[in-house]
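Peer 1: the sequence isn't on hand, but the structure is:
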């Protein structure tokens, strides 16, 4: 079953910012041009399916929410494109690390070509993001995105260091997803305020909302690995079979009895996990009602963000609130 409410909200947001989103995609297409034929070839293949484009979308919607001169502002388009290039780079590198074979419903770059091409294309995407940052002519905005790029790498290292770590705490998990995923959402939301010299309070509020949205999105992503009906481009249980310790497993390890804890630790400390292991884990998740407990963490973050968005009282802020609501309720 598709989650129509989430898809409909994304569609409504795309319509709200359609002029600038189109310009953002034109800019992306222009920036993947190169005299080295293989670069545009691989880039066009990767961007053949653009996905939800959440990071540029949040940047442009945030810009419209806080700026009366939104229509005349051009630097937000450059930064929106930069955000998409950073995200693209992380996906290309992630597919190498995770040995991913699909991305956005099609074969991944590393699967069709090889890991070297995927890493190099990711590096190319990072370089394009920094070119776009200079185009925006805001040292403060550039500094913000540069810092976030470093944090993403730190998050990747932290996650890799904790694979199969059954002692991982909820706070450590939250730190990983904040660095790896949420910080870029925070940057997407606050950059329009930086570009237009808004006060620090507004910048901090937008960063807070963006980070919370990123945290929610990742929590739900990890949640759906066990409780989702299906996932586009990602099979159910992928995190489990890769040995990733995510929020549902952390909660389960806290709730389980001693024998169940021993079983779970044995499962995750093994080099490989079986379908039988997965079914046993699903049964324990159901026994301890982990599905609803996991959702409480996302709902708590959502409410804090919506309290801030209420202060803006315009259509973009309403749409951001809808996005928060439907992100939690999505089924894929």
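Peer 2: Okay, I see it. Not measured: the values here are computed from a predicted model.
Peer 1: for the rest of this, base every contact and every neighbour count on C-alpha atoms.
Peer 2: OK.
Peer 1: chain center to the strand or helix carrying residue 276, what's the gap?
Peer 2: Using DSSP states H and E, residue 276 maps to helix 275-287. Distance of helix 275-287 from the chain centroid (Cα atoms, centre = their mean, to the nearest Å) equals 27 Å.
Peer 1: top helix in the protein by residue count?
Peer 2: The longest helix of the chain (DSSP state H) is helix 200-227.
Peer 1: list the helices and strands that one packs on?
Peer 2: In terms of contacts (3 or more Cα pairs under 8 Å, 6 or more residues apart in numbering; DSSP states H and E), helix 200-227 is packed against helix 170-177, helix 183-195, helix 238-241, helix 247-255, helix 290-309, helix 315-329.
Peer 1: indicate which one of these is closest to residue 210.
Peer 2: Among the helices and strands packed on helix 200-227, helix 183-195 comes nearest to residue 210, with 3.8 Å by Cα to Cα.
Peer 1: what packs against the closest one?
Peer 2: helix 54-66, helix 75-97, helix 139-161, helix 200-227.
Peer 1: who touches the first one?
Peer 2: Okay, so that is helix 54-66. 13-14, 16-17, 20-21, 24, 70, 76-77, 79-81, 83-84, 184-185, 188-193, 206, 312, 314-317, 320 (Cα atoms under 8 Å, 6 or more residues apart in numbering).
Peer 1: how about stretch 291-305?
Peer 2: With Cα under 8 Å, 6+ apart as the criterion, stretch 291-305 contacts 208-209, 212-213, 215-216, 219-220, 223, 227, 247-248, 251, 285, 324-325, 328.
Peer 1: buried only: go through these for me.
Peer 2: With neighbours counted by 16 or more other Cα atoms under 10 Å, the contacts of stretch 291-305 contain buried members at 208-209, 212-213, 215-216, 219-220, 223, 227, 247-248, 251, 285, 324-325, 328.
Peer 1: what sits against the nearest residue to residue 159 once chain neighbours are set aside?
Peer 2: In space, and not counting its chain neighbours, residue 159 is closest to residue 176: 6.2 Å by Cα to Cα, 6 or more residues apart in numbering. Residue 176 is in contact with 155-156, 158-159, counting by Cα under 8 Å, 6+ apart.
Peer 1: looking at those residues, which has the most residues close by?
Peer 2: Highest neighbour count within those: residue 159, with 21 neighbours (other Cα atoms under 10 Å).
Peer 1: mind checking how far it is from residue 151?
Peer 2: Applying Cα to Cα, to the nearest Å, the value for residue 159 to residue 151 is 12 Å.
Peer 1: now do residue 268
Peer 2: Relative to residue 151, and taking Cα to Cα, residue 268 is found at 27 Å.
Peer 1: second structure follows, compare the two:
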């Protein structure tokens, strides 16, 4: 069924909110709702796909005109969003409520977002929350967001994020975050081939509270803070982190903002109560980190008495010349880590660290 059959116009001027919502509500499991390619459907309120097993596709564009109510929310099992573009007429500031994330997975199981482009968002570009399970975010492109490009939180688990492309995100490019108010940690999430370039106020990829999270084959460039950031934070009241892996890839131009001293990679515990443990980072090539940063890789724990950092493994890290002189810093004697197989400017680095 086409949204045109429900009265939508698609001229980029007429408010099609009511007609598009009628189409979503009429669709039954197994139905496809088409937003035809070449047409732009104006959305002035939050749109919600409430019925399970519905696919929204067609190649058309949804243009949000009110940043305070700009979300497309997927709120039923097995919903598929495929091949459409979501834009916004403009944003004035960063928002943070559900209604302002451009695409939101609102819990449920088996929701798929595939080949979708988000160009502009008042908050996150793609938000995965409400304990979403078995979700897939596949080959999305996200640009020009006020908050994270892709943000996974609220105990969401057992998901895959495949080849996301993030440009000019207002906060982290791809982030997994678990808050202490959440019922459980985000868990068992695999992120494959994230491509992040141009982070204006955050990190490239991050896990700030979560367990069994893996990033593979990363490409992260031009980040405000660290390109890779793993940890726990008091300032945002996050949970701890365990069994996180970053496996292979490249980092270029990390931590350009001098007031945020992260280096290229930062494993951090800013709490006195939450543990950060079993972090494995391997096979990274690091080029062009801000030379005035205090380190290339930092293992930093704020509390001398807290659980701190445990069992951090840093293997096969290749650092180019021209960045910070200090390759690796650990600021607590209680931090346990190993660092092996490093090279600097093509020369082997001894596996001994002060």
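Peer 2: Looks like it arrived, so ask away. Model, not experiment: these values are computed from the prediction.
Peer 1: overlay the chains and give the TM-score.
Peer 2: Overlay of the two chains. TM-score (TM-score structural alignment, normalised by the length of the first structure): 0.24; 135 aligned residues with a Cα RMSD of 6.8 Å.
Peer 1: ok, the nearest residue to residue 59 of the first structure once chain neighbours are set aside - contacts?
Peer 2: Distance criterion Cα to Cα, 6+ apart; nearest residue to residue 59 of the first structure, sequence neighbours excluded, is residue 188 at 4.5 Å. Listed by Cα under 8 Å, 6+ apart, the contact set of residue 188 of the first structure reads 55-56, 58-59, 80, 83, 207, 210.
Peer 1: list just the nearest of these to residue 30 of the first structure.
Peer 2: When those are ranked by distance to residue 30 of the first structure (Cα to Cα), residue 80 comes first, at 14.1 Å.
Peer 1: gap between the residue nearest to the closest one when sequence neighbours are not counted and residue 206 of the first structure?
Peer 2: Closest residue to residue 80 of the first structure apart from its sequence neighbours, by Cα to Cα, 6+ apart: residue 56 at 4.2 Å. Counting by Cα to Cα, the gap from residue 56 of the first structure to residue 206 of the first structure is 14 Å.
Peer 1: grab the nearest non-local neighbour of residue 338 of the second structure.
Peer 2: Closest to residue 338 of the second structure by Cα to Cα, 6+ apart is residue 313, at 5.0 Å.
Peer 1: packing partners of the host helix or strand of that neighbour?
Peer 2: Residue 313 of the second structure belongs to strand 309-319 when assigned by DSSP H and E. Counting contacts by 3+ Cα pairs under 8 Å, 6+ apart, strand 309-319 of the second structure is packed against strand 265-269, strand 276-287, strand 297-301, strand 337-340, strand 343-344.
Peer 1: to residue 15 of the second structure, which of those strands lies closest?
Peer 2: strand 265-269 (45.8 Å).
Peer 1: what is the neighbour count of the closest residue to residue 183 of the first structure other than its chain neighbours?
Peer 2: Leaving aside its sequence neighbours, residue 183 of the first structure sits nearest to residue 211 (Cα to Cα, 6+ apart; 5.5 Å). Residues contacting residue 211 of the first structure under the criterion other Cα under 10 Å number 26.
Peer 1: quickly note the distance from residue 211 of the first structure to residue 117 of the first structure.
Peer 2: Distance from residue 211 of the first structure to residue 117 of the first structure, counting by Cα to Cα: 31 Å.
Peer 1: which residue of the first structure sits farthest from its center?
Peer 2: Relative to the centre of the first structure, and counting by Cα atoms, centre = their mean, the farthest-placed residue is residue 259 at 35.4 Å.
Peer 1: does that residue count as helix, strand or coil?
Peer 2: helix (DSSP: H, G, I helix; E, B strand; the rest coil).
Peer 1: and residue 25 of the second structure, by the same measure?
Peer 2: helix.
Peer 1: please apply the same query to residue 21 of the second structure.
Peer 2: helix.
Peer 1: what residues are up against the closest residue in space to it that isn't next to it in sequence?
Peer 2: Closest residue in space to residue 21 of the second structure, ignoring its immediate chain neighbours: residue 47 at 6.2 Å, by Cα to Cα, 6+ apart. Neighbouring residues of residue 47 of the second structure by Cα under 8 Å, 6+ apart: 17, 20-21, 71-73.
Peer 1: against residue 167 of the second structure, how distant is residue 126 of the second structure?
Peer 2: Distance, residue 126 of the second structure to residue 167 of the second structure, by Cα to Cα: 13 Å.
Peer 1: sorry, slip of the keys, the one I care about is residue 82 of the second structure.
Peer 2: 20 Å.
Peer 1: for residue 88 of the second structure, same thing?
Peer 2: In terms of Cα to Cα, residue 88 of the second structure sits 16 Å off from residue 167 of the second structure.
Peer 1: picking that back up, turn the helices and strands packed on helix 200-227 of the first structure into JSON lines, including distance to residue 96 of the first structure.
Peer 2: Shown next, in JSON lines, are those (distance: least, Cα to Cα, whole Å):
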{"stretch": "helix 170-177", "distance to residue 96 of the first structure": "19"}
{"stretch": "helix 183-195", "distance to residue 96 of the first structure": "21"}
{"stretch": "helix 238-241", "distance to residue 96 of the first structure": "15"}
{"stretch": "helix 247-255", "distance to residue 96 of the first structure": "24"}
{"stretch": "helix 290-309", "distance to residue 96 of the first structure": "29"}
{"stretch": "helix 315-329", "distance to residue 96 of the first structure": "27"}
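Peer 1: which of these sits most buried?
Peer 2: Mean neighbours per residue, mean count of other Cα atoms under 10 Å, is largest over these for helix 183-195, with a mean of 27.
Peer 1: just how off-centre is it within its chain?
Peer 2: On the basis of Cα atoms, centre = their mean, helix 183-195 of the first structure sits 14 Å off its chain's mean C-alpha point.
Peer 1: that one to helix 75-97, inter-axis angle?
Peer 2: Per axes from the mean of the first three to the mean of the last three Cα atoms, to 10 degrees, the angle that helix 183-195 of the first structure makes with helix 75-97 is 160 degrees.
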